[in-house]
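[1] Okay, structure incoming, though there's no sequence with it:
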């Protein structure tokens, strides 16, 4: 069975790009628009996710809040953070063990990061 990845981004074009890039690699992808939908998907999944790829700055439940909530129920679930390069200097308020891919990123960079995270 292909690894299952939950993609969370409030920007429809970015969400679609990430989902397509990962689907093309053979991953099973579920893409949602916000943290609340992601939390619902993770908690309600019949088959667990192997990775979450999330943006941080979203309305409602943001990425940092999503990560904190997910870690309560799934402490070993890997999470890859997507953020704007402009925030690299000021920090994003996330735990230091959360790897980040900065926008703009290439599809190859995203795929490599996902492969590394799934490999452990």
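    Nice, I can see it. Everything quoted here is computed from the prediction, not taken from an experiment. Numbers count the residues shown, from 1 in each chain.

[2] Every contact and neighbour count from this point should use C-alpha atoms.
    Will do.

[3] correct me, but residue 102 touches residue 92?
    No: between residue 102 and residue 92 there is no contact under Cα atoms under 8 Å: 11.5 Å.

[4] Could you look up the SS state of the residue nearest the centre of the chain?
    Residue closest to the average C-alpha location in the chain (Cα atoms, centre = their mean): residue 53, at 1.1 Å. Taking DSSP: H, G, I helix; E, B strand; the rest coil as the rule, one finds residue 53 in the strand state.

[5] any idea where the helices of this protein begin and end?
    Listed in chain order, the helices of the chain (DSSP state H) span 12-24, 35-44, 63-73, 107-119.

[6] Relative to residue 96, which of those helices is closest?
    helix 63-73 (11.5 Å; Cα to Cα).

[7] ok, now which ones touch residue 7?
    Under the criterion of Cα atoms under 8 Å, 6 or more residues apart in numbering, the neighbours of residue 7 are 15, 18-19, 29-32, 38, 52-54.

[8] now do 7 Å
    15, 19, 30-32, 52-54 (Cα atoms under 7 Å, 6 or more residues apart in numbering).

[9] Spatially nearest residue to residue 15, not counting backbone neighbours?
    residue 9 (5.3 Å; Cα to Cα, 6 or more residues apart in numbering).

[10] hang on, the earlier thing: pull out the buried residues from the contacts of residue 7.
    Neighbour counting by 16 or more other Cα atoms under 10 Å classes 15, 19, 30-32, 52-54 among the contacts of residue 7 as buried.

[11] take a look at this one as well, against the first:
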């Protein structure tokens, strides 16, 4: 697993436009991420919960290059979403946002081989720098 991007990471132009699916129950955060990544040329679709993310991915697990999920969400948590993505053989990148994770939950995300776990708040400059490396 890769380590989180730190504030020392430099920002760079994206290498290519990525198709991103973002699941978070906070509308304001979804809108912010759409703007930040959209300005860099990425195509972002956001949904308020993990069930809706799964609905979008079931017909074609290759429809998105990156799935970003919040950990704490109603109905389907980020961990449940990641487990179901792995069960459907999703091969894209997975990024988890969380304000706190226990050691046990962190270990489960690592078991499912998520690419990055970023602590909230996630700053736009850090996210843009991370996406420049994908």
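    Alright, I've got the coordinates. Note that the structure is a prediction, hence the values are computed from the model and not measured.

[12] got the contact list for the residue mapped onto residue 94 of structure 2 from structure 1?
    Aligned by TM-score structural alignment, residue 94 of structure 2 pairs with residue 79 of structure 1. By Cα under 7 Å, 6+ apart, the contact list for residue 79 of structure 1 reads 51-53, 98.

[13] do residue 53 of structure 2 as well
    Contacts of residue 53 of structure 2 by Cα under 7 Å, 6+ apart are 23, 47.

[14] cool, and residue 15 of structure 1?
    Per Cα under 7 Å, 6+ apart, neighbours of residue 15 of structure 1: 7-9, 31.

[15] What's the match for it in structure 2?
    By TM-score structural alignment, residue 15 of structure 1 lines up with residue 30.

[16] how close does residue 32 of structure 2 get to residue 111 of structure 2?
    Distance, residue 32 of structure 2 to residue 111 of structure 2, by Cα to Cα, to the nearest Å: 29 Å.

[17] my bad, residue 99 of structure 2
    In terms of Cα to Cα, residue 99 of structure 2 sits 20 Å off from residue 111 of structure 2.

[18] For the closest residue to residue 124 of structure 2 other than its chain neighbours, grab the count of nearby residues.
    Nearest residue to residue 124 of structure 2 in three dimensions, chain neighbours excluded: residue 36, at 6.5 Å (Cα to Cα, 6+ apart). Using other Cα atoms under 10 Å, residue 36 of structure 2 has 17 other residues around it.

[19] re the thing from before, if I pick the residue nearest to residue 15 of structure 1, what's in contact with it?
    So residue 9 of structure 1 contacts 15, 32-34, 54-55 (Cα under 7 Å, 6+ apart).

[20] got it, and residue 66 of structure 2?
    19-21, 92-94.

[21] In terms of distance to residue 134 of structure 2, which of the residues you listed ranks first?
    Distances from residue 134 of structure 2 to the contacts of residue 66 of structure 2, taken by Cα to Cα, are shortest for residue 93, at 8.5 Å.

[22] and the gap between the closest one and residue 51 of structure 2?
    Residue 93 of structure 2 is 18 Å from residue 51 of structure 2, by Cα to Cα.

[23] Over to residue 91 of structure 2?
    Taking Cα to Cα, one finds residue 91 of structure 2 at 19 Å from residue 51 of structure 2.

[24] Which one's more surrounded, the two?
    More crowded of residue 91 of structure 2 and residue 51, by other Cα under 10 Å: residue 51, with 17 against 13.

[25] Done for today, thanks.
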